[in-house]
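Student: Pasting a predicted model and its sequence here:
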Amino acid sequence: MAGNLARVTFCLRKLAWERSLKISSGKGSKGIPVLELPADQEGVFLERPNRFLALVDGDGKTLAVHVHDPGRLPDVLIPGNRVLLKYRPGPKRKTAWDLLAGWAANHWVFAHSGYHRPLSEAILTKLGKDLFPGLKDYLPEPKINTSRLDYLFEMEKGPKVYVEIKGCTWAKGETALFPDAPTSRGQRHLSLLADLKRKGFRSLLWVLCFRKEASCFRPAQEIDPTFARLFEEAQAQGVELKISKLCYDGQKIYFQGEIPPCAG
């Protein structure tokens, strides 16, 4: 019985994915442009002294660059690899540069989690009613006890939807994977989404996948088995899943449709 239910669920998700591909068809090979974000400089990654700092060779000068993504970025931050930077000086900043993207699998992998909010809002503005049928309005950063999620969707009918966003920057072959480092924060968010579902709300994990080559997504059990277990439990309890594939060309971020969870 459980196996039949899993197959039905996978087929329904695949149909939703195929529908999303129709949304992006006819808009050019890159997809639908959703956010303009031009890089200011290309450089060569040298090393990552700590979680939030990278050293990059920019035209012969060593630049201190802020890394906003807390993950390991294992196939992006490789010494000698090409990276894209954004110039963001400020009186309260320790560095004048942000890491935007790195080169992997023959394309730029966007890797700045600080842009998840403006990017997701741009997607909602341009494609919200297509991606989320019945969407009426949305509230950023709803507070639940001592925690916050990314959005609360108000729907035209039915219960409201609590939404948490995760950015996926890692892939093996055509399989997109999250996380690329253990994430206690991600674990808490999954538990919260499952708890909200049990209380009668709808809840949704929205994955922004920045791997152009990916054809499906799965939790990285080999990196964070607890997150993977909570992910499967949340899915079994009815937490919804949306995986949007996006690509970055150094100037704009494009929506390329949806990909399904990996079968099996």
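Tutor: Arrived safely.
Student: Please make it C-alpha for all contacts and neighbour counts, starting now.
Tutor: Noted.
Student: show me the contacts for residue 204.
Tutor: Residues in contact with residue 204 (C-alpha atoms under 8 Å, 6 or more residues apart in numbering) are 161-164, 193, 239-242.
Student: Can you show me the helices along the protein?
Tutor: For the chain, the helices defined by DSSP state H cover 2-24, 116-131, 184-198, 225-236.
Student: Which residue comes closest to residue 139 once chain neighbours are left out?
Tutor: Beyond its immediate neighbours in the sequence, the residue positioned closest to residue 139 (C-alpha to C-alpha, 6 or more residues apart in numbering) is residue 152, lying 5.0 Å away.
Student: one step back: export the helices of the chain to JSON lines and tack on distance to residue 144?
Tutor: As requested, these are exported to JSON lines (distance: least, C-alpha to C-alpha, whole Å):
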{"stretch": "helix 2-24", "distance to residue 144": "28"}
{"stretch": "helix 116-131", "distance to residue 144": "19"}
{"stretch": "helix 184-198", "distance to residue 144": "9"}
{"stretch": "helix 225-236", "distance to residue 144": "18"}
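Student: Minimum distance to residue 45: which of the ones you listed has it?
Tutor: When these are ranked by proximity to residue 45, the top entry is helix 116-131, at 22.9 Å, counting by C-alpha to C-alpha.
Student: Give me the angle between that closest one and helix 2-24.
Tutor: Relative orientation of helix 116-131 with respect to helix 2-24: 100 degrees, computed using axes from the mean of the first three to the mean of the last three C-alpha atoms, to 10 degrees.
Student: Take this one as well and set it beside the first:
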Amino acid sequence: MKINIEGNKIIGIFLRRVNRFIAEVNINNQLEIAHVANTGRMKELLTTGAKVILREINEPHRKTKYDLLMVYKEDILVSIDSKLPNSLLQRAFIEKAVPYFEDFNHVKREVTFGNSKFDFSLSNEKESALIEAKCVTLVKENKIASFPDAPTERGRRHILELIEAKKQGFRAAVFFIVQRADSRLFTPNEEMDKAFAEAVALAKTEGVEFYGYSCDVTIDSIALKERLKIIF
């Protein structure tokens, strides 16, 4: 399952992050600013001197001419675009390429349940499912991917709302999409956010489903690679 990443790509050097949305980069020895397509911390990736992939944007209303899409961690290309997991999963659900979800015929984006908005609802004649997708960029030692890389009360709330959805008769699932190829396992990042990890553990006992996938990433495409074992 692959989607293309469109646009004119440019190689640059990461200099510093100004705020959650803006970074300074060096492109052909010129200082430029770029939009960061992910509000996570990514401190292990966005380090001074890191090689990055940017997309040139020629739109008059934009404050920045570039989107920061990817970063090299040594020889591993990591996609940081937080929108791509949703695009990947939407294509996969529509084309019935996700095991255990082939029976759903209707796919809808951004659905409100309780006090949260979820990425997908799936439905068929017999049942409905609520799906949340999480963008993962952090891989620790021993090729263990982990989420989150910063405390996330919003993420914890999503998990608890999925427990309630399950109690009301929905199927409920979370997909952790690791946007790099070097992960072999996934685990919630208890060191960073114990409350989130505890919510995941509770949701698991209540029947919420959890899936992790690594990705093959190139400058021009991203594809689901393999399902990861999850350590709760």
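Tutor: Yep, that arrived. Here the structure is a predicted model, which is why all the values come from computation and not from measurement.
Student: what's the TM-score here?
Tutor: Between these two chains, after superposing, the TM-score reads 0.92 (TM-score structural alignment, normalised by the length of structure 2); 230 aligned residues with a C-alpha RMSD of 1.8 Å.
Student: sorry, back to before: of all the contacts of residue 204 of structure 1, which comes closest to residue 64 of structure 1?
Tutor: Minimum separation from residue 64 of structure 1 among these (C-alpha to C-alpha) is found for residue 164, which lies at 30.9 Å.
Student: Trace that closest one over to structure 2, please.
Tutor: Using TM-score structural alignment as the criterion, residue 164 of structure 1 maps onto residue 132 of structure 2.
Student: Next: residue 147 of structure 1.
Tutor: Structural correspondence for residue 147 of structure 1 with respect to structure 2 (TM-score structural alignment): residue 116.
Student: Against residue 200 of structure 2, how distant is the nearest residue to its match once chain neighbours are set aside?
Tutor: What sits nearest to residue 116 of structure 2 in space, not counting adjacent residues and going by C-alpha to C-alpha, 6+ apart, is residue 158, at 6.4 Å. Using C-alpha to C-alpha, to the nearest Å, residue 158 of structure 2 is found at 10 Å from residue 200 of structure 2.
Student: Check residue 224 of structure 2 too.
Tutor: Here residue 224 of structure 2 is placed at a distance of 23 Å from residue 200 of structure 2 (C-alpha to C-alpha).
Student: show me the contacts for the residue nearest to residue 139 of structure 1.
Tutor: Going by C-alpha under 8 Å, 6+ apart, residue 152 of structure 1 touches 138-142, 160-163.
Student: Please apply the same query to residue 113 of structure 2.
Tutor: The neighbours of residue 113 of structure 2, taking C-alpha under 8 Å, 6+ apart as the test, are 161, 165.
Student: still on that earlier bit, so for residue 218 of structure 1, which of the helices of structure 1 sits nearest?
Tutor: Between residue 218 of structure 1 and those, the tightest spacing by C-alpha to C-alpha is seen for helix 225-236, at 8.5 Å.
Student: Starting from residue 218 of structure 2, give me the distance back to the residue in structure 2 sticking out farthest from the centre.
Tutor: In structure 2, counting by C-alpha atoms, centre = their mean, residue 29 sits farthest out from the average C-alpha position, at 31.1 Å. Separation of residue 29 of structure 2 from residue 218 of structure 2 (C-alpha to C-alpha): 24 Å.
Student: Return the residue of structure 1 aligned against residue 186 of structure 2.
Tutor: Residue pairing (TM-score structural alignment): residue 186 of structure 2 is matched to residue 217 of structure 1.
Student: about what we covered before: Throw the contacts of residue 152 of structure 1 into CSV and include neighbour count and distance to residue 98 of structure 1, thanks.
Tutor: Putting these into CSV (neighbours: other C-alpha atoms under 10 Å; distance: C-alpha to C-alpha, whole Å) gives the following:
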residue, neighbour count, distance to residue 98 of structure 1
138, 20, 29
139, 11, 28
140, 14, 24
141, 16, 24
142, 16, 27
160, 17, 35
161, 21, 33
162, 26, 30
163, 25, 27
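Student: Quick check: the gap between residue 203 of structure 1 and residue 159 of structure 1.
Tutor: For residue 203 of structure 1, the distance to residue 159 of structure 1 - C-alpha to C-alpha - is 10 Å.
Student: and stretch 230-238 of structure 1, which stretch of structure 2?
Tutor: Against structure 2, the aligned range for stretch 230-238 of structure 1 is residues 199-207 (TM-score structural alignment).
Student: Buried residues of the matching stretch, list them for me.
Tutor: Of the residues in stretch 199-207 of structure 2, 199-204 count as buried by neighbour count, 16 or more other C-alpha atoms under 10 Å.
Student: what does stretch 167-178 of structure 2 give?
Tutor: Under 16+ other C-alpha under 10 Å, the buried positions of stretch 167-178 of structure 2 are 170-178.
Student: got it, and stretch 26-40 of structure 2?
Tutor: Of the residues in stretch 26-40 of structure 2, 26-27, 32-38, 40 count as buried by neighbour count, 16+ other C-alpha under 10 Å.
Student: Now intersect those with the strands, please.
Tutor: Cross-referencing the buried residues of stretch 26-40 of structure 2 against strands under DSSP state E gives 26-27, 32-36.
Student: How far off centre is the match of stretch 230-238 of structure 1?
Tutor: Centre-to-centre, stretch 199-207 of structure 2 and its host chain are 20 Å apart (C-alpha atoms, centre = their mean, to the nearest Å).
Student: Contacts for it, please.
Tutor: Under C-alpha under 8 Å, 6+ apart, the answer for stretch 199-207 of structure 2 is 156, 159-160, 162-163, 166, 172, 188, 210, 232.
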